[in-house]
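# next comes the sequence, and after it the predicted model I'd like to discuss.
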Amino acid sequence: MTQTTPLGALARGLVAGFAGTVAMTGYQLTVAKLRGQPNKKPRRWADAPVPAQLAKRVSEGVFEHKVKLADEKKLTNLVHFSYGTSWGAVYGLAQATLHAPTLAHGLGFGTAVWGTAYAVLPPTGLYEPPWKYPVKELAFDLSHHLVYGVAVAGAYRALERL
């Protein structure tokens, strides 16, 4: 293992976060397809994915820029990939400090990202508190984040070896 600077850890983390988000997205799409979940356009903002709703709030509330429901998919991807990539930076700094085993750190990291969403989003009204969701749905959501965490950890480890 090579010693790295905080900036190097941050940069590797960002790249690993993007790679982890790609892996998570692929897994989410596969699981949704296997579960027979329709991939239809929402008819109203309340039916749009949470990342798109968050983008709408920021765009309109902070920047006073109106967004169209037709842009929901772009907004979803923008927020989803920005969020996942940003969390990768956190992973990079933590891993450069802790030097934890890849699998264990990835699983712990994915769980932490998942838990943070359920702590931060309910007060915004975009999520319900976790106890209001069926256990099966929470388990699927956790599985998405575990895939993300392990993929981030694996990508970071691969980048360390370059």
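Structure's in. What do you need? Computed from a predicted model, the values in this text were never measured in an experiment.
# going forward, measure contacts between C-alpha atoms and count neighbours the same way
Fine.
# list the contacts for the residue nearest the centre of the chain?
Geometric centre of the chain, nearest residue: Gly84, 3.9 Å, by C-alpha atoms, centre = their mean. Applying C-alpha atoms under 8 Å, 6 or more residues apart in numbering to Gly84 gives the contacts Gly17, Phe18, Gly20, Thr21.
# I figured the second one hits Leu78, correct?
If I follow you right, that is Phe18. No - using C-alpha atoms under 8 Å, Phe18 makes no contact with Leu78, being 11.7 Å away.
# neighbour count for those two, which is higher?
A count of neighbours by other C-alpha atoms under 10 Å puts Phe18 above the other of Phe18 and Leu78, at 26 against 14.
# let's bring in a second one:
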Amino acid sequence: MALKKVTAAIGRGLIAGLCGTTAMTLSQQMEMKLTGREQSTGPGDMVASLLGVEPKGQSERETFANVVHWTWGTLWGLPRGVVSLTGAKGGKATVVHAVIILGIDFWILHKFGMRPPPWRWPRKEVAIEVLHKSVLALATGLVYDTLRG
């Protein structure tokens, strides 16, 4: 496989991942308004712990969580690029990408003690997680395929 093809997939993946994160963030904001759920700092807290950093105060904690959210979401465009290198595109690639995102996110949340395995979550919480990660995968895929032409 040519280096040019791989680097193009990486670049498109990062751009698409940023756009997908924007869409997911909007869906999360709408869902939180409807459900009254508070914004989580959990992923940011986990990354801070892994890096050995301690945000000072709630404001820094929320800012760090936001940076983690956008970085992590944008990086989810990379597996979409890898999926495209197999020749998959459109709905098939989006489904594969969504499964990758959900599988790894569920594993990480459990592995680092943030949540029990997903089969022990309340159904509503699983549905919310699946909804937002599906929005991420769908928006990322649409942008990726548009950039790919």
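Structure's in. What do you need? Source: prediction; values computed, not measured.
# hang on, the earlier thing: TSV for the contacts of Gly84 of structure 1, including distance to Ala104 of structure 1?
Compiled in TSV, the contacts of Gly84 of structure 1 are given as follows (distance: C-alpha to C-alpha, whole Å):
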residue	distance to Ala104 of structure 1
Gly17	17
Phe18	20
Gly20	15
Thr21	18
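# which of those show up in structure 2 as well?
Compared against structure 2 with both residues aligned by TM-score structural alignment, their matches' C-alpha atoms under 8 Å, the contacts of Gly84 of structure 1 retain Gly17, Phe18, Gly20, Thr21.
# mind listing the helices for structure 1?
Using DSSP state H, the helices assigned to structure 1 run over residues 6-34, 50-61, 72-98, 102-120, 135-160.
# is Thr74 of structure 2 in contact with Thr22, as I believe?
No - the pair Thr74 of structure 2 / Thr22 is not scored as a contact, 9.0 Å apart, by C-alpha under 8 Å.
# more neighbours, these two?
Between Thr74 of structure 2 and Thr22, counted using other C-alpha under 10 Å, Thr74 has the larger neighbour count: 22 against 19.
# residue in structure 1 matching that one?
Using TM-score structural alignment, the partner of Thr74 of structure 2 in structure 1 is Thr85.
# which non-adjacent residue is nearest that match?
Nearest in space to Thr85 of structure 1, with sequence neighbours left out and distances taken as C-alpha to C-alpha, 6 or more residues apart in numbering, is Gly17 at 4.0 Å.
# distance of the one you found from Lys132 of structure 1?
Between Gly17 of structure 1 and Lys132 of structure 1 the computed distance is 29 Å (C-alpha to C-alpha, to the nearest Å).
# between these two, tell me which one has more neighbours.
Gly17 (31 against 9).
# what separates that one from Ser59 of structure 1, distance-wise?
Per C-alpha to C-alpha, Gly17 of structure 1 is found 24 Å from Ser59 of structure 1.
# also Ala32 of structure 1?
Counting by C-alpha to C-alpha - Ala32 of structure 1 and Ser59 of structure 1 are separated by 28 Å.
# what does Gln95 of structure 1 give?
With C-alpha to C-alpha as the criterion, Gln95 of structure 1 and Ser59 of structure 1 are 33 Å apart.
# between those two, which is the more surrounded one?
Set Gln95 of structure 1 next to Ser59 and count neighbours by other C-alpha under 10 Å: Gln95 wins out with 21 against 14.
# what does the more buried one align to in structure 2?
Gln95 of structure 1 maps onto Ser84 in structure 2, by TM-score structural alignment.
# ok, its match touching Ile10?
No - contact criterion C-alpha under 8 Å: Ser84 of structure 2 and Ile10 do not qualify, at 10.2 Å.
# returning to what we had before: tell me the contacts of the residue nearest to Thr85 of structure 1?
Gly84, Thr85, Ser86, Trp87, Gly88, Ala89, Tyr91, Val152.
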